[in-house]
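Asker: Give the three-dimensional model of this entry:
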Amino acid sequence: MVSTGAVPNLAFRRLRGPRSAGEFAAAVRRSAREIGEQVACDARYIGRVESGEIRCPNYAYERVFLHMFPGTTLADLGFSSRETVRGRGARATAEIPDTQLPPTLHSDTDEESDVLRRVFMTSGTATMAAASLGFGLGTAAAAVPAQRPTRRRVGEAEVTAVEKAVRQIRLLDDRHGGDGLYRRAAQPLRAAYALLDEGTTTRRSTSDRLHAGAGELAISVGWLAHDSGRFEDARSHYAEALATARLAGDAALEAHAFCNASFLARDTGRSRESVRAAEAGLRAAAPLGSPRLLALLALREAGGRAGLGDRSGCEQALGRAHQAFGQGTRDADPEWMTFFQEAELEMLEAQCWSALGDWRRATRHARRATQLQDPHFTRNLALYRAELTTDLAHAGAVAEAAATGHQVLDLLDQVQSSRIRAMLSEAVRVLRAQRGSPEVAGLLERCGEMGV
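Answerer: As a prediction, the model looks like this:
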């Protein structure tokens, strides 16, 4: 919806010339590929720019537009400066704690390196922490791991930096998905493990926090790999986190590693392994006093059993998940579980019924997930809608499936997730049999334009 007072961007419209909005969008996507960018540009996006709704493009689009029209500036293209669009700008960033700076819905997936660098700039001793974790060092940082660093004393600044990196990666993933984040997040992970290998600590509590932080960072980076389709990388990162948990005797980290390993095994067709990993996670989590963690692990088990075609076992695991979830939150709930609300419970149950081929039940739970999801968590909203699109397509509700598919496409400018694209592609595959439907034909055309 165009905001009140939007001023049409006539300069950009002139650059389009006689080409249709769809033709121009295709040219934008081609130019993006030339410079290694990925933008989900379509005719609707071009229309939003020309209407003035988009006053300044995100960084990825900026690079593409300046590549298409060499020698121009954003002002030449009819855009406002980023500072006037985004308010207080860099000064505010330096003044407000990072925990209060989650990206907005219009943040760019390529801004994550800037945001991650800011994580380590919030205290007087943060320069050392930033250097330790490889942010803001330019290309010279790439040579650091190849050298044997001198032993350093690890204290509060370094440990806090690792913990903040984990939180910031999770915030960015909630908004944008893993594709754009993964490569940049791998560097601080290497640096965090270098601290474990080369650093010395004077307190057991500091050592425990560093092990926990490094392990959680490995899981976060593993999840980014998982979400972006790099399954072997994800498997390696989860194994690294599990090894760290075992070395430190950290049951909470062990439960988290098994939880994600179970999810990965389910997504890669290793259903029996998924069940075993979930059961191991449940054993590790039993003494931790978190019913919500037990609920999530039961859902992981349910997903594995659904993949095996074990309907009875799946239903039993779902029953245990609902019972544990109904006990509410506890102080002992891990910080990383903030995503696990009722919407996620519904989504994971929908995926169980989908794996069992019960499309009616799958659709009911997926629709409920989309209704419950906080719209600020853009990635999950796109994910839940992609699941609903697939379930509706299999259930034969083609008009609603097409409408929901359009909603997913509307979010792909903000979310880069190979997993979500794969889910939508599955829905499109099912819907092709109904290409005679005007609604389906429109969705298929738009998916073709956007390369889905």
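
Asker: When you work out contacts or count neighbours from here on, use the C-alpha atoms and nothing else.
Answerer: OK.

Asker: isn't residue 156 right up against residue 205?
Answerer: No - with contact defined as CA atoms under 8 Å, residue 156 does not count as touching residue 205 (10.4 Å).

Asker: One more, so I can put them side by side:
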Amino acid sequence: MASSKGSASAPAGRPRPNLVFRRLRGRRSPAEFAAAVRRAAREIGERVSCDARYIGRVEAGEIRCPNYAYERVFLHMFPGRTLADLGFVPRSSVRGRGARTAEDAPLARPAAPAPAADETRSAFGPYDTQDRKHTPEHHENHEESDVLRRGFMTGGGATVAAASLVGPLGLALDAAAAERPVRRPGASDAGALEEAVRRIRLLDDRHGADGLYRRAAAPLRAAYALLDAGATRQATADRLHSGAGELAISVGWLAHDSGRFDDARSHYAEALATARMTGDDALEAHAFCNMAFLARDAGRPREAVRAAQAAQRVARSLGSHRLMSLLALREAGGWAGLADRTGCEQALARAQALHDRGPSDADPEWMSFYGEAELQGLEAQCWSALGDWPRAARHARRAAHLQDPHFTRNIALYTAELADDLARGGRPDEAAAAGMRVLDLLGQVQSSRVQTMLAGTARVLLPHRRASGVSPFLDRHAASPRPT
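Answerer: Here you go, the predicted model:
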């Protein structure tokens, strides 16, 4: 495959799109292709935090040559091809070239040389071009613990927040750094903030929220410190506001999933206010989406319906069928909480029809979790709220089966939903078996939501202790640690 069509050199500051790489993605959305990249990485023992934005940067020509980790993954995905065949330029042509833009430069003094921007920040360091030995410890340090050390150490000497490896999730923060005075932020700060949001989401997908929430408060303060410092360019200011709002939603979700509903409500409201101040429809739709989910979980179903409908009004102009599908599911959850079966069924049908239209480039980056598995899981929750246990169990089983292994927390959640539906539907033996699978996953996942669901299942199964497998499940559940 010729590479000259997609990656020939372009004038400085005007990267040429990598059309070869775009063709290789085919009909998959950037988020779906990013998921395929992560799966390929796991197959060869690599770890890369690839997402839709990274794929977009490659296709836009911003990343002219990937670092060594991504190179190995891409060559594994497309055997027999070279980097040139994938539309990239030779590594020698990008190594060591300065890429600092005027927007990144300090206001009063010349900038120090910056690393080459033609290589992406990977799990092994920003713009890394050195081939190094990848030990398991090295992977763990960089993939799991650099959420904020990479995300909040800015390039111009103004460290907003730093992180070091402490504990299995590696999110211990230098909170004092968030209080230090900062320079006027530039595009590199906005990029660091966006990266931090992605990394927190990645950790939540794998481990759940309980171990992350308290440690995520400092980066949120740091993000708003960047806003207070004030960017000189409007484009940078918009990115900072959007990034801070997305981070507020991410921290709100960590609070939500760990049962801290009041904290979650506050963070979501902060994101909503940020969105409305800047006229950011995408951020506003995301905030309303999470507010609808929180209202449902907090026992305020009518508020859930209204928030979901507000989200749909804002999101119509964004052009994403997948987003509208998810918002219809949020509305369905509210109708189910109101015991309105007709309203729920109509919203579910709308959600399925919108989902079936397929992904598009307009789908928000944060929606990478939303696919057929999540649709099935949310529909299971609706039928459960309506008391249709067999139907709920059918959808929950489908969700657990379809879920990408990367989303460990969701697999635990869907399986816990399945266990509860089976228990309430009069199938205690199958419920106990599903409950055992959840207990196996709790070694990797810290989610109060999952543990609360499992505790409810155990209470339902108590009268059925003599059924096959129930007693071992109840004993193991009783001996398992509880969330603090």
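
Asker: Got a TM-score for the pair?
Answerer: TM-score of the superposed chains, computed with TM-score structural alignment, normalised by the length of the first structure, equals 0.72; 347 aligned residues with a CA RMSD of 2.6 Å.

Asker: if we can go back for a sec, who has more neighbours, residue 156 and residue 205 of the first structure?
Answerer: Neighbour totals were compared for residue 156 of the first structure and residue 205, and residue 156 leads with 14 against 10 (other CA atoms under 10 Å).

Asker: What residue in the second structure is paired with the more buried one?
Answerer: Mapped onto the second structure by TM-score structural alignment, residue 156 of the first structure lines up with residue 187.

Asker: Kindly report the same for residue 314 of the first structure.
Answerer: Match for residue 314 of the first structure (TM-score structural alignment): residue 344.

Asker: isn't there a helix covering its match?
Answerer: Yes - counting by DSSP: H, G, I helix; E, B strand; the rest coil, residue 344 of the second structure is part of a helix.

Asker: Now it: closest residue in space, sequence neighbours ignored.
Answerer: Nearest residue to residue 344 of the second structure, sequence neighbours excluded (CA to CA, 6 or more residues apart in numbering): residue 332, at 4.4 Å.

Asker: Tell me which residue of the first structure matches up with the one you found.
Answerer: For residue 332 of the second structure, the residue aligned by TM-score structural alignment is residue 302.

Asker: Is that match part of a helix or strand, or is it coil?
Answerer: With three-state DSSP as the criterion, residue 302 of the first structure reads helix.

Asker: okay, now it: neighbour count?
Answerer: 33.

Asker: my guess is it meets residue 322, correct?
Answerer: No - assessed by CA under 8 Å, residue 302 of the first structure is found out of contact with residue 322, at 11.5 Å.

Asker: quick one: common contacting residues for residue 156 and residue 205 of the first structure?
Answerer: Counting by CA atoms under 8 Å, 6 or more residues apart in numbering, residue 156 of the first structure and residue 205 have no contacts in common.

Asker: Could you check how far the nearest residue to residue 230 of the second structure once chain neighbours are set aside is from residue 203 of the second structure?
Answerer: In space, and not counting its chain neighbours, residue 230 of the second structure is closest to residue 184: 5.9 Å by CA to CA, 6+ apart. When distance is defined by CA to CA, to the nearest Å, residue 184 of the second structure is 30 Å away from residue 203 of the second structure.

Asker: So if I had to pick from those two, which one is more boxed in?
Answerer: residue 203 (22 against 19).
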